[in-house]
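>>> Kindly generate the corresponding structure for this input.
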Amino acid sequence: MTFSLAGRCARTGMLGAIVTTSSIAVGSRCQHAAAGVGAALTQHMTDPRLGPLMLDLLKRGYTAQQAIDAAAAGTPRGDWRQLALIDREGRTASFSGANVQPELAEAHGRDCVALGNIVRSKEVPDAMVRAFEADPEAPLAARLIAALKAGDEAGGEFKPLVSTALVVVHEHAFPYVDLRVDSDPDPIATLARLWREYEPTADLYVTRATDPDTAIANRPKQS
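Predicted structure coming up:
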């Protein structure tokens, strides 16, 4: 009962992931990203340890496929897990254990990989990939949100969605964007609104962290 996508912006090198589900606090469990490394998804009887594990394996020189294989083999009851991974070059891998519940599907595209389980249609991940690929010049966060909307429009879940989460990383250890929505009757729309509000300030918050003097110098003057 989750659908998600991990993606990369070839233009900027940003990496990110987005996920939604009918249970609360999906952002605390399912999506992970590390700047210059990759983005990972772990869902269905979710083991939140697997996202950081897959990213660590990428750092150690594993390919995306090798990292997925190692994570699936190393987790207790890997037959219940659904995983996806993209590396900094846009190479992808995915895994669905034998006990992942239908409808389930995986889809790979240019600089992206999508997953779905307990969704209305196997088309959900394919629709997400198409939407993500549609506008490669758009900001990565906007492309990820467009993908999630497309997955919902392609059938989405059987139960009402209540939570969603978006993470994007760029050049630093902290996220460029980290937005979460919980207990909301329309979490995808709310996430899209939050991104519209946050987008004009995203670069500013990076500058405040890395170069406070410049941030102060560029602060709007009081009239």
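>>> C-alpha from now on. contacts and neighbour counts both.
Will do.
>>> Show me what the biggest helix by length in the chain packs onto, helices and strands only.
In the chain, assigned by DSSP state H, the helix with the most residues is helix 140-153. Under the contact definition 3 or more C-alpha pairs under 8 Å, 6 or more residues apart in numbering; DSSP states H and E, helix 140-153 sits against strand 2-8, strand 15-21, helix 123-133, strand 163-169, helix 187-198.
>>> Let's compare: structure for the following, please.
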Amino acid sequence: MTFSIVGRCPETGQLGIAISSSSIAVGARCPWLRAGVGAVATQNVTLPALGPQILDLLEQQALAPSDALQHALSANGWSQYRQVTVIDSQGRTALFNGKEALGLYNAVAGEQCVAAGNLLSSEAVIQAMVEAFENASGQLADRLLAAMHGAMAAGGEAGPVHSAALKVVGDLVWPIIDLRVDWADEDPIGQLDGLWQAYRPQMQDYLTRALDPTAAPSYGVPGDE
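The predicted model follows:
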């Protein structure tokens, strides 16, 4: 039903998540990030509250990812239905697979990343994601998308994928990348990659527009001189 990867760039400190699902609008419920703190993917029978709760525990109580994860799961109950992965600003990871996770499920921690999925075509899908991330080059977003393509090449989900999302935080309090395909009959991961290729050359310009409007480039739209 869902597979995802959370990762960190050791050079920039960026944190990111790429995720896809057979369900609609996976990006609205499952990826949670906070600049300088961590990233959480909460999936399977999703409880969106786990994301911000774990991030609060990482930030406010300075808990290790494994402790923050267990604390949040214990506080909310029904943990047997959850699948959650965490990475913090230091690159430390944690993962949890509830025994009621759907179908064939797996989670694997790698170097500066952790991937997980349920209702998979095979357990090898998740290992393929980790290896693709570790072996990819480029920006964090490129490496996260490489992991998603690696998952699909290894068999992906047992059924069709319909939504996908990519989210990255850096030094700023808002995401520097927040792209979503909420529903597609075919290849939402490919469509998400296309969005990233279109957004990549404009990303820095939008950051400049926010931080220093006097230096903002013109895009030639009405009123934008």
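>>> ok, and what's touching the longest helix of structure 1?
Residues outside helix 140-153 of structure 1 that contact it (C-alpha atoms under 8 Å, 6 or more residues apart in numbering) are 3-9, 14-20, 124-125, 127-133, 135-136, 166-168, 177, 188, 191-192, 195.
>>> From those residues, keep the buried residues only.
Burial by neighbour count, 16 or more other C-alpha atoms under 10 Å: within those this picks out 3-9, 14-20, 124-125, 127-133, 136, 166-168, 177, 188, 191-192, 195.
>>> could you dump the helices and strands packed on helix 140-153 of structure 1 to TSV with distance to residue 98 of structure 1?
Listed next are those as TSV, based on distance: least, C-alpha to C-alpha, whole Å:
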stretch	distance to residue 98 of structure 1
strand 2-8	17
strand 15-21	21
helix 123-133	18
strand 163-169	26
helix 187-198	29
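>>> Any idea which of these gets closest to residue 210 of structure 1?
Residue 210 of structure 1 lies closest to strand 163-169 among these, at 14.8 Å (C-alpha to C-alpha).
>>> and that closest one, how far from structure 2 on average?
Superposing on structure 2 and averaging over aligned pairs (mean C-alpha distance after the TM-score superposition for structure 1), strand 163-169 of structure 1 comes out at 0.3 Å.
>>> next SSE after that strand?
Counting by DSSP states H and E, the next helix or strand C-terminal to strand 163-169 of structure 1 is strand 177-181.
>>> and that next one, how far out from the chain's middle?
A distance of 11 Å separates the centroid of the chain from that of strand 177-181 of structure 1, by C-alpha atoms, centre = their mean, to the nearest Å.
>>> Not counting its own residues, what contacts it?
Outside of strand 177-181 of structure 1, the residues within contact range by C-alpha under 8 Å, 6+ apart are 25, 27, 141, 162-169, 187, 190-191, 194-195, 202.
>>> cutoff 7 Å now
27, 163, 164, 165, 166, 167, 168, 169, 187, 191 (C-alpha atoms under 7 Å, 6 or more residues apart in numbering).
>>> farthest pair in the residues you listed?
169 and 187 (21.5 Å).
>>> higher neighbour count, the two?
residue 169 (26 against 22; other C-alpha atoms under 10 Å).
>>> what do we get in structure 2 for the more buried one?
In structure 2, the residue matched to residue 169 of structure 1 (TM-score structural alignment) is residue 169.
>>> unless I'm mixing things up, its match is touching residue 39, no?
No - with contact defined as C-alpha atoms under 7 Å, residue 169 of structure 2 does not count as touching residue 39 (9.0 Å).
>>> Just confirm residue 44 of structure 2 contacts residue 83, I think it does.
Yes - between residue 44 of structure 2 and residue 83 there is a contact under C-alpha under 7 Å: 5.6 Å.
>>> For the two, list the residues in contact with both.
Shared contacts of residue 44 of structure 2 and residue 83, counting by C-alpha under 7 Å, 6+ apart, come down to residue 101.
>>> ok, residue 147 of structure 2 to residue 201 of structure 2 distance?
Distance, residue 147 of structure 2 to residue 201 of structure 2, using C-alpha to C-alpha, to the nearest Å: 21 Å.
>>> again, but for residue 87 of structure 2
In terms of C-alpha to C-alpha, residue 87 of structure 2 sits 27 Å off from residue 201 of structure 2.
>>> More neighbours: which of those two?
Each of residue 87 of structure 2 and residue 201 has its neighbours counted (other C-alpha under 10 Å); residue 87 has more, 32 against 10.
>>> Which helix or which strand is home to that one?
strand 82-88.
>>> mean shift of that strand relative to structure 1?
Looks like 0.3 Å for strand 82-88 of structure 2 (mean C-alpha distance after the TM-score superposition for structure 1).
>>> so where in structure 1 does that strand end up aligned?
Under TM-score structural alignment, the match for strand 82-88 of structure 2 is residues 81-87.
>>> How about the contacts made by the most centrally placed residue in structure 2?
Centroid-nearest residue in structure 2, with C-alpha atoms, centre = their mean: residue 17, separated by 1.6 Å. Residue 17 of structure 2 makes contact with 5, 6, 7, 31, 144, 166, 167, 168, according to C-alpha under 7 Å, 6+ apart.
>>> From those residues, pick the one nearest residue 52 of structure 2.
Distance to residue 52 of structure 2, by C-alpha to C-alpha, is smallest for residue 31 among the contacts of residue 17 of structure 2, at 9.9 Å.
>>> Quick check: that closest one vs residue 85 of structure 2, distance?
Taking C-alpha to C-alpha, one finds residue 31 of structure 2 at 10 Å from residue 85 of structure 2.
>>> Once you drop chain neighbours, what's closest to residue 122 of structure 1?
Nearest residue to residue 122 of structure 1 in three dimensions, chain neighbours excluded: residue 105, at 5.4 Å (C-alpha to C-alpha, 6 or more residues apart in numbering).
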